[in-house]
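In: Pasting the sequence and the predicted model now:
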Amino acid sequence: MKKAIFPGSFDPITNGHLDIIKRTSKVFEELIVGVLVNPEKVSLFTVDERVEQIKNVVKNLPNVRVKKFSGLLIELMNKEGAGVILKGLRSISDFEYEFQMASLNNKLDPSKETVFMMTKAKYCYLSSSSVKQVAMLGGCIKGLVPEQIIPDIIRKINSK
C-alpha cells in the first residue's frame, strides 16, 4: 500500500500508541512516526528524547521510521512523499477532534487521506497525560508504556 505518517507528541509513547504502530506497520509499506515539536505544550521529555525512545521500541519493525517535525503535517507529508495520515481513536471525543483535523488537512491538501484506527479496548483509557499523572503520584505504570522506557519516565519525574 502507501506510505503513512502517524503524528503525535508521544510524551511519552504508550502501549496504546505502540499497538497502533505495530498493527498499521502490517498495512502500509512504510510508516513514519512523526514526533511533533510543539512549543506551546509543556513536555516531560524533549523532542529528541521522545524520538530516541520511540526508535528504541520500534527497532524490530523494519518499515517504521521515526522523525521529528514542526509546522504543518501536510508539509512533512509532502517532504516524505506520504499520502496517508494515520490517527488512533480511543473514544467519541477523539473522533470529533480528529474529524475536524482531518477536514482541515483535506482543505490544505485534498490529495492526502486520513485513516482512523480504533484502539484495542484494553487501551481505550490510556493517554500520555494519564501515564505522567500516575507516575507523578507514585503509581505503577507497568503495562501502560513499553517496559524499556519506564526507567526514563521515573528518572525524569524524580528530577523535576
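Out: Now that the structure is in, tell me what you want to look at.

In: alpha carbons only for contacts and neighbour counts from here, please
Out: Noted.

In: residue boundaries of the strands in the chain?
Out: Secondary structure of the chain by DSSP state E: the strands cover 3-8, 30-36, 64-69, 84-89, 113-118.

In: Ala102 is nearest to which of the ones you listed?
Out: strand 113-118 (6.0 Å; Cα to Cα).

In: Just checking the distance from the closest one to the centre of its chain.
Out: The chain centre lies 13 Å from the centre of strand 113-118; the measure is Cα atoms, centre = their mean, to the nearest Å.

In: and here's the other structure:
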Amino acid sequence: MRTAVYPGSFDPITLGHLDVISRGVKVFDKIIVGVLVNVDKTSLFNIDERVELIKRVTRMIPNVEVVSFEGLLIDFMKEYDANVILKGLRAFSDFEYEFQMALMNNKLQPEIETLFMMTSAQYSYLSSTAVKQVAKFRGELKGLVPDMVIPDIINKINQK
C-alpha cells in the first residue's frame, strides 16, 4: 500500500489544501493528513478543532485519515508506516524552504521521499495566514475555504 503523509498546520484548512488532498488520493492508496502542533505559530484553532474541521471536509474523500502529531515528522511517519511526504507548493518562493525540509527529512530517514505537488493555479495565492487576515477584517471567505468551515472561522474570529 502506498501511503503518503500530507503534513501542515491547516489553521484553517483552505481550498488549496483540499485541492492537494483530493489530487493526492489519485496518486496514493492512502493520504494521512498530519496536523502539526506547531510551537512556532500562534493558532486560531486549537489542534482538536483543526483535526475536526479537516475530518468534516474530507469525509467524502476515500482513503483519507486525519491525525494530529507533534515532534519530528519522520517519527510520525514511522508510526503510520508511510514513506512519502506530500507537500503542496503554491509558488517558487515555497520551494526553497520545502526543499531544505525535504533534504533534512531525507538525512534523518533516507527511506523517506518527498513529493512536491503544485497547487492548482486558482489557489496559488491562497494561504491560511491570508484567510485569517481576510476573516479578521470581515472579508469574503467564499472561494478561499470550504463553505462548511466558514461559520467556524467567523465564530472563532468573533471570539477573539
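Out: Yep, it's here. Not measured: the values here are computed from a predicted model.

In: how close does the longest helix anywhere in the first structure sit to the second structure?
Out: In the first structure, with assignment by DSSP state H, the single longest helix is helix 92-108. Once fitted to the second structure, helix 92-108 of the first structure is off its aligned match by 0.4 Å on average (mean Cα distance after the TM-score superposition for the first structure).

In: Any idea which of the strands of the first structure gets closest to Gln100 of the first structure?
Out: strand 113-118 (11.1 Å).

In: the inter-axis angle of the closest one versus strand 84-89?
Out: 30 degrees (axes from the mean of the first three to the mean of the last three Cα atoms, to 10 degrees).

In: Next, the buried residues of strand 113-118 of the first structure.
Out: 113-114 (16 or more other Cα atoms under 10 Å).

In: That one against the second structure, how far on average?
Out: Strand 113-118 of the first structure sits 0.2 Å off on average (mean Cα distance after the TM-score superposition for the first structure).

In: ends of stretch 34-42 of the first structure, how far apart?
Out: Stretch 34-42 of the first structure has an end-to-end distance of 18 Å (criterion: Cα to Cα, to the nearest Å).

In: Nearest to Met136 of the first structure, out of the strands of the first structure?
Out: Using Cα to Cα, the strands of the first structure put strand 3-8 closest to Met136 of the first structure, at 21.8 Å.
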